[in-house]
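Asker: heads up, no residue letters with this:
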């Protein structure tokens, strides 16, 4: 599992870990039943506190992305394709909400935002 954290980011370390694990689930890198490193091992690898990795794992479990078994470890939960898509859409909506708020703060109109979206959407085609 490849996780890169930034000590200069405004995003808390546990959140960076959590989001990168979710991204690896969404992209199919991590699949149902895959074991995550223990909290201690991950903390050591990332040079962070065990409390940081514990919080990331706990929030992932609360959100249904992982399951923990005492004495066995933490594993990627089974993801039904429609549930996985729903999670991905929810994450996209959260990101989009932040982008719209930023656009409003700098004075962009709805029409300008839609125009920018169309430009970026067509770029990938």
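Answerer: Sure, I can see it. In this text the structure is predicted, and so the values were computed from the model without any measurement. Numbers count the residues shown, from 1 in each chain.
Asker: for the rest of this, base every contact and every neighbour count on C-alpha atoms.
Answerer: Will do.
Asker: now the strands for the protein?
Answerer: With strands called from DSSP state E, the chain shows them at 66-69, 73-76.
Asker: got a markdown table for those, with distance to residue 20 and mean neighbour count too?
Answerer: Below are those laid out as a markdown table (distance: least, C-alpha to C-alpha, whole Å; neighbours: other C-alpha atoms under 10 Å):
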| stretch | distance to residue 20 | mean neighbour count |
| --- | --- | --- |
| strand 66-69 | 13 | 17 |
| strand 73-76 | 13 | 19 |
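Asker: ok, second structure coming up, stack it against the first:
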């Protein structure tokens, strides 16, 4: 017959075993799952797309400016060239800031789950 302490030991052993399995899953599969979710997150997709698009537009503008310098007799300013985007630098600066400041919602959800598990 198990005494009260023996029953508590069995329960604690079961909890430790479950925690060990959870830790093992997290280290072998969980981290890869989180990274995959981060990689596929709409937040990351948006800030990377905005950053790439902004760099492209700024690059086009720089090309237009360099072309204007080479052929300045045909137009009065680079801003008159079709395709020149006057707000491209501001858009790029905003995209850079968004990239630096962006947060991935799934990571907050994981942190919330950990807090719930700990009873915080």
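Answerer: Yep, it's here. All values derive from a computational prediction rather than experimental measurement.
Asker: got a TM-score for the pair?
Answerer: TM-score of the superposed chains, computed with TM-score structural alignment, normalised by the length of the second structure, equals 0.28; 44 aligned residues with a C-alpha RMSD of 3.3 Å.
Asker: now the strands of the first structure as a markdown table including distance to residue 120 of the first structure?
Answerer: Formatted as a markdown table, the strands of the first structure follow (distance: least, C-alpha to C-alpha, whole Å):
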| stretch | distance to residue 120 of the first structure |
| --- | --- |
| strand 66-69 | 33 |
| strand 73-76 | 33 |
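Asker: what strand or helix carries residue 111 of the second structure?
Answerer: Assignment of secondary structure by DSSP states H and E places residue 111 of the second structure within helix 105-118.
Asker: how near is residue 92 of the second structure to residue 51 of the second structure?
Answerer: Remark: distance between residue 92 of the second structure and residue 51 of the second structure (C-alpha to C-alpha, to the nearest Å) = 6 Å.
Asker: could you do residue 24 of the second structure as well?
Answerer: Taking C-alpha to C-alpha as the measure, residue 24 of the second structure and residue 51 of the second structure are separated by 37 Å.
Asker: name the residue in those two with the higher neighbour count.
Answerer: More neighbours sit around residue 51 than around the other of residue 24 of the second structure and residue 51, counting by other C-alpha atoms under 10 Å; the figures are 20 against 12.
Asker: give me the three-state assignment for the more buried one.
Answerer: Secondary structure assignment for residue 51 of the second structure (DSSP: H, G, I helix; E, B strand; the rest coil): helix.
Asker: alright, calling it a day.
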